[in-house]
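**Student:** What would the 3D arrangement of this be:
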Amino acid sequence: MTTSSPEPSVSPYSKGRQNAVVATLAFAGMGASFMQTILIPIQSELPKLLNADPTDTAWVITVTLLTAAISTPIAGRLGDMFGKKRIALVLMALLLIGSVVSAAAPGLIALIIGRALQGTGMGVIPLGISLLRDVVDSRRLGSSIALVSATLGVGGAIGLPISALVTQNLDWHMLFVVASVVAAAALVLIAVVAPADRDRAPGRVDIVGAIGLAAGLVGVLLAISQGNTWGWGSKATLTCLIAGVLVLVGWGWFELRSKAPLVDLRVSARPAVLTTNLASVAMGFALFSSSIAFPQLLELPSQVGGLGIDLLPASLVLMPSGLAMLAMSPIAGRIERSIGPKPLLAAGAIVIVIAYAGCLFLPLTALSIALINTVIGIGIGLGYAAMPALIIGAVPRHETASANGLNALMRAFGTTAASALVGAILASSTGADQASSFGIVFLLGLIAAVVCAGLALAIPRTKAEVPAASAEAEQTVPAR
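**Tutor:** A predicted model of the protein is given here:
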């Protein structure tokens, strides 16, 4: 069995070049995650704005989720084969095209197409994390990974108030003009700053594997994301779910027999990788339970148990969580160097457990929600910094991008499951039942965090997972 090689202690790139690459990849990741929340402020108004049925306008949100989930593992494998920078540029170009199409969209169909292209940009985050392995000094790798991982929360946290401001004062198309500018800037920065790849995996493009993975994921994710709308026992939901599972089973059988698989399932089945991916599902669920519940709790009228806060103030209440994720990145890097990523993941999960316990036992006001959500952001920042480091330490260098892409898919699966389940719980309650429904949601988030902590503690230690404190004794390498 192939094992991952130890990380070099010193990068061949100067410290300034390393910092520029990290900042560029963080900006690109923030831009991609910003696209995920860009329409949340006007989601309820889309039927009127697009002159379409609410069931149809829901696809404007759903299609981005689907294309992000499908493109992320595929882009990871292509990055390993053809170069992470090259594929990151392709993703940013698709994100830019999607933003321009959406900005000019006259109606629903064009907007769905644009949003589908925007969703592909999410693959730049695991690609960027993998690229860091080739560029950044080992002793700084943990902090750099934490910073790029944090952009998943930062983009959404900053995006909500920006989107609220734009939609309250300008035409909704201006949201995508802003998105186009961000995507164009990220594309140029990656082209200029990011170095070409040094390591590439030989092989051919597994077209059958890509089609099989895409078809299976579409079936499963459609069933999960549309179950509330279609009905969980409806023919459409069950057909999508069963067909998706069957296709994924067949895809797995094919991948195990392929000489150049899209996803090396043998590597993915290693205990350290498998357990980390399962923990990622649980943490994704814990994250999105609060992301769905808190905005509704803040904005619901006080007569039905909410706080009756308008969209923009509610967005500002939730924004510190993403900023906490950003602030935790250097701290998470130092902790990871000292004790390793496994305890870091467990610590992050425990912090989230404490936060959800506060939801269950403290009175929920705007201030307490801001504090609790910030604590959740701290826990997510720790956990999201640890997961890529665990994956990097357990897989060969030439499979870093594809393995991180699969891990990102597992996190997305957890958030999708949380969105569907939490949405179903809150949609089924009215009036006085609303408060108890929020309690159920917070209890589910707590349970998911406990499961994540348990899985984190069960992750076997790999040879590559050695605290990097010993890397302080560096050799001088000529800077490029």
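
**Student:** contacts, neighbours, all on C-alpha from now
**Tutor:** Will do.

**Student:** contacting residues around residue 451?
**Tutor:** Residue 451 makes contact with 279, 282, according to C-alpha atoms under 8 Å, 6 or more residues apart in numbering.

**Student:** tell me how far the helix or strand containing it is from the chain's mean position?
**Tutor:** Per DSSP states H and E: residue 451 is located in helix 433-458. Put simply, helix 433-458 sits 19 Å off its chain's centre (C-alpha atoms, centre = their mean, to the nearest Å).

**Student:** now do stretch 266-282
**Tutor:** On C-alpha atoms, centre = their mean, the centre of stretch 266-282 falls 16 Å from the chain's centre.

**Student:** Identify the residues contacting that stretch?
**Tutor:** Stretch 266-282 has contacts (C-alpha under 8 Å, 6+ apart) with 256, 387, 390-391, 394-395, 403, 407, 410-415, 448-449, 451-453, 455-456, 458-462.

**Student:** Tell me the buried residues in it?
**Tutor:** Using 16 or more other C-alpha atoms under 10 Å as the burial criterion, the residues of stretch 266-282 that qualify are 267-268, 271-282.

**Student:** of those, closest to residue 246?
**Tutor:** Residue 246 has its nearest neighbour among the buried residues of stretch 266-282 in residue 268, at 19.5 Å by C-alpha to C-alpha.

**Student:** Among the contacts of stretch 266-282, name the buried ones.
**Tutor:** Buried members of these, counted by 16+ other C-alpha under 10 Å: 387, 390-391, 394-395, 403, 407, 410-415, 448-449, 451-453, 455-456, 458-461.

**Student:** Which of the residues in the lengthiest helix in the chain are classified as buried?
**Tutor:** Identified as the longest helix of the chain according to DSSP state H is helix 138-169. Within helix 138-169, the residues scored as buried using 16+ other C-alpha under 10 Å are 138-164, 166-167.

**Student:** For residue 55, give its distance to residue 228.
**Tutor:** From residue 55 across to residue 228, the span is 11 Å (C-alpha to C-alpha, to the nearest Å).

**Student:** out of these two, which sits in the busier spot?
**Tutor:** residue 228 (18 against 12; other C-alpha atoms under 10 Å).

**Student:** Quick one: residues contacting the more buried one.
**Tutor:** The contact partners of residue 228, taken as C-alpha under 8 Å, 6+ apart, are 420, 423-424.

**Student:** List the buried residues of stretch 238-248.
**Tutor:** So for stretch 238-248, counting by 16+ other C-alpha under 10 Å, buried means 238, 240-241, 243-245, 247-248.

**Student:** this one as well, want them side by side:
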Amino acid sequence: MPAKEERPPVHDSKPTTPSAQGGGIVAVLAVAGIVAALMQTLVVPLIGELPQILHTSASNASWTVTATLLAAAVSTPTVGRLGDLYGKRRMLLISTVPLIAGSIACALAGSLAPMIVGRGLQGMGMGLVPLGISALRDLLPPERLGSSIALMSSSMGIGGALGLPIAAAVAENASWRALFWASAVLSAVITVLIWILVPATPATPATPATPATPGTAATPAASGSPAGARGRFDVVGAVGLGGGVICLLLGVSKGADWGWASTTTLGLFAGSVVLLLAWGVWELRVTDPLIDLRVTARRQVLLTNIASILVGFAMYAQSLVVMQLLQLPKTTGYGLGQSMLAAGLWMAPSGLMMMAVSPLGANLSKARGPKVTLGVGSLVIAIGYGSSMALLSAPWGLMIVTMVCSAGVGLAYGAMPALIMGAVPQSETAAANSFNTVMRSLGTSVSAAVVGVVLSQMTISLGGHSLPSEDGFRTGMLIGCGVALVAAVFTLTLPRRKADPELQATALAERVAESTEGAR
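**Tutor:** Sure, this is the predicted structure:
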């Protein structure tokens, strides 16, 4: 194996300053994550109108959702690794560029192709979330890190929940183009705030971290600065992972439309297996891999990523069921006859609930460890699904269901980065968190496919139209409950750690640095 090439220190363009270590960093990065997540649900209120707006079929219009998912899955691990190599602040700023460009492209679109391009660019902005989580680890003192990471991690769910009512309100009361112009303005504001308030996260070469053993955290280099990544960016690895993930998610997302046994769907799944296996072999041989599979294979990282798939599945299933139930006509006997705007407003408190429980989850992780928080969160999600069996008949009942489920998601999502970062070197935090984000996306994609199949198979006929039946909705919720319970049981296999050795080591290094500086 060739020796690693030494690289000169790489810094962002803005120096780190003590004054920047305040709440402004957390607020800006959390809002950036929420804005990026908003893009995921921005077009949902327009799905019914997009065929007429874009002069295309309903099947083709669905690509406006699929394109965002695929772009996010491909770009997120790439951006994460670049953040480790060249500084998180720099990549945070770069990640806002496609958000702005994509929003403008969608606002100006008059046909399908530019809309798909714009939506793909918007999806690339999802890298803001794992980059922000990793930047917090570099910039905040240990005592503030847990609650800040929990809030940042929950921003994906918060943005998705708040996106529906906001988008529905704008779509019903203004031009659909206003949605995208507003998102462009928001993205531009976020860019300015990151530039002003978020300090540099230098990727400086440091003494290598002591590798972590399964169930323990990696010990960082004995210096006050972050342990930076060295080496070159793995272009082949990025292409291989991107191709494999695209084939997998495309097959999962469009399999119901194309047919699960169709040549196209089976070919995509086979291509995914081949590409991901080849990618794995390459990553194990290359000197500077995109994702260090040896680190990813550590028990704590591997099991957390598997749990992330399960929680991602459980998170998304209820949103598919609840939104349809709220909007189905009352003549079905179980539909609640709400408008898109009203349905979105009934679901909006779930995003606020997720935000509210984030600090509670951080406190629980601090007291009992993130493993416990992940398990409790999964159980709360299961309780929310279970309660739906008695609460499906009224809008307020569904609001309670979504709030309970979102509380569980907030707890679980906040614990995942803590588990990941407690088992990887600090120089790989952005890449590891990005890969974890892809695992969550995989869970939501599989959830959409499974629940979609259930609702399409269990139907009633009304006015010549086929609609999901009440039993179909109940089955979808029970599946979500079962998956959440599996996630809770799965967390028992995670190693338990009451304290984070890395945070303790970081705090010790900071005290040593301060003492040395004072002696000078």
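
**Student:** one step back: would you mind giving the buried residues of stretch 266-282 of the first structure as a markdown table with distance to residue 376 of the first structure added?
**Tutor:** Shown next, in a markdown table, are those (distance: C-alpha to C-alpha, whole Å):
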| residue | distance to residue 376 of the first structure |
| --- | --- |
| 267 | 31 |
| 268 | 28 |
| 271 | 27 |
| 272 | 25 |
| 273 | 24 |
| 274 | 24 |
| 275 | 22 |
| 276 | 19 |
| 277 | 20 |
| 278 | 19 |
| 279 | 16 |
| 280 | 15 |
| 281 | 16 |
| 282 | 14 |
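
**Student:** What is the burial count for the alignment partner in the second structure of residue 76 of the first structure?
**Tutor:** Aligned counterpart of residue 76 of the first structure in the second structure: residue 80 (TM-score structural alignment). As a burial measure, residue 80 of the second structure scores 31 neighbours (other C-alpha under 10 Å).

**Student:** Map residue 164 of the second structure across to the first structure for me.
**Tutor:** Using TM-score structural alignment, residue 164 of the second structure sits opposite residue 160 in the first structure.

**Student:** With adjacent residues omitted, what lies nearest to that match?
**Tutor:** Nearest residue to residue 160 of the first structure in three dimensions, chain neighbours excluded: residue 315, at 5.7 Å (C-alpha to C-alpha, 6 or more residues apart in numbering).

**Student:** residues of the helix or strand that contains the one you found that come out buried?
**Tutor:** For residue 315 of the first structure, the element it lies in under DSSP H and E is helix 311-339. In terms of neighbour count (16+ other C-alpha under 10 Å), helix 311-339 of the first structure has its buried residues at 311-312, 314-337.

**Student:** Helix, strand or coil: sort out residue 106 of the first structure for me.
**Tutor:** Three-state call for residue 106 of the first structure (DSSP: H, G, I helix; E, B strand; the rest coil): coil.

**Student:** could you list every residue that touches the equivalent of it over in the second structure?
**Tutor:** Under the alignment (TM-score structural alignment), residue 106 of the first structure pairs with residue 110 in the second structure. Contacts for residue 110 of the second structure (C-alpha under 8 Å, 6+ apart) come out as 53-54.

**Student:** run the last query once more with 10 Å
**Tutor:** 53-55 (C-alpha atoms under 10 Å, 6 or more residues apart in numbering).

**Student:** Quick test: name the residue nearest the centre of the second structure.
**Tutor:** What sits nearest the mean C-alpha location of the second structure, by C-alpha atoms, centre = their mean, is residue 437, with 4.5 Å.

**Student:** okay, stretch 253-262 of the first structure sits on what stretch of the second structure?
**Tutor:** Stretch 253-262 of the first structure corresponds to residues 281-290 in the second structure, going by TM-score structural alignment.

**Student:** before we move on, the earlier item: could you double-check that the match of residue 76 of the first structure sits in contact with residue 229?
**Tutor:** No. Taking contacts as C-alpha atoms under 10 Å, residue 80 of the second structure lies outside contact range of residue 229: 11.7 Å.

**Student:** Residue 101 of the second structure touches residue 114, doesn't it?
**Tutor:** No. The criterion here is C-alpha under 10 Å, and residue 101 of the second structure misses it with residue 114 at 11.4 Å.

**Student:** Which neighbours do these two have in common?
**Tutor:** Common contact partners of residue 101 of the second structure and residue 114 (C-alpha under 10 Å, 6+ apart): residue 107.

**Student:** follow-up on the earlier one: OK, contacts around the match of residue 76 of the first structure?
**Tutor:** With C-alpha under 10 Å, 6+ apart, residue 80 of the second structure has these contacts: 87-88, 91-92, 127-132, 134, 290-291, 428-435.

**Student:** now with 8 Å?
**Tutor:** 127, 130-131, 430-434.

**Student:** Kindly report the same for residue 247 of the second structure.
**Tutor:** By C-alpha under 8 Å, 6+ apart, the residues touching residue 247 of the second structure are 268-269, 271-272.

**Student:** Relative to residue 42 of the first structure, how far out is the closest residue to residue 40 of the first structure other than its chain neighbours?
**Tutor:** Excluding its sequence neighbours, the residue lying closest to residue 40 of the first structure (C-alpha to C-alpha, 6+ apart) is residue 160, at 7.4 Å. Separation of residue 160 of the first structure from residue 42 of the first structure (C-alpha to C-alpha) stands at 11 Å.

**Student:** list the buried ones in the helix or strand containing residue 104 of the second structure?
**Tutor:** For residue 104 of the second structure, the element it lies in under DSSP H and E is helix 88-108. Residues of helix 88-108 of the second structure classed as buried: 88-107 (neighbour count, 16+ other C-alpha under 10 Å).

**Student:** That one against the first structure, how far on average?
**Tutor:** Mean deviation of helix 88-108 of the second structure relative to the first structure after superposition (mean C-alpha distance after the TM-score superposition for the first structure): 1.0 Å.
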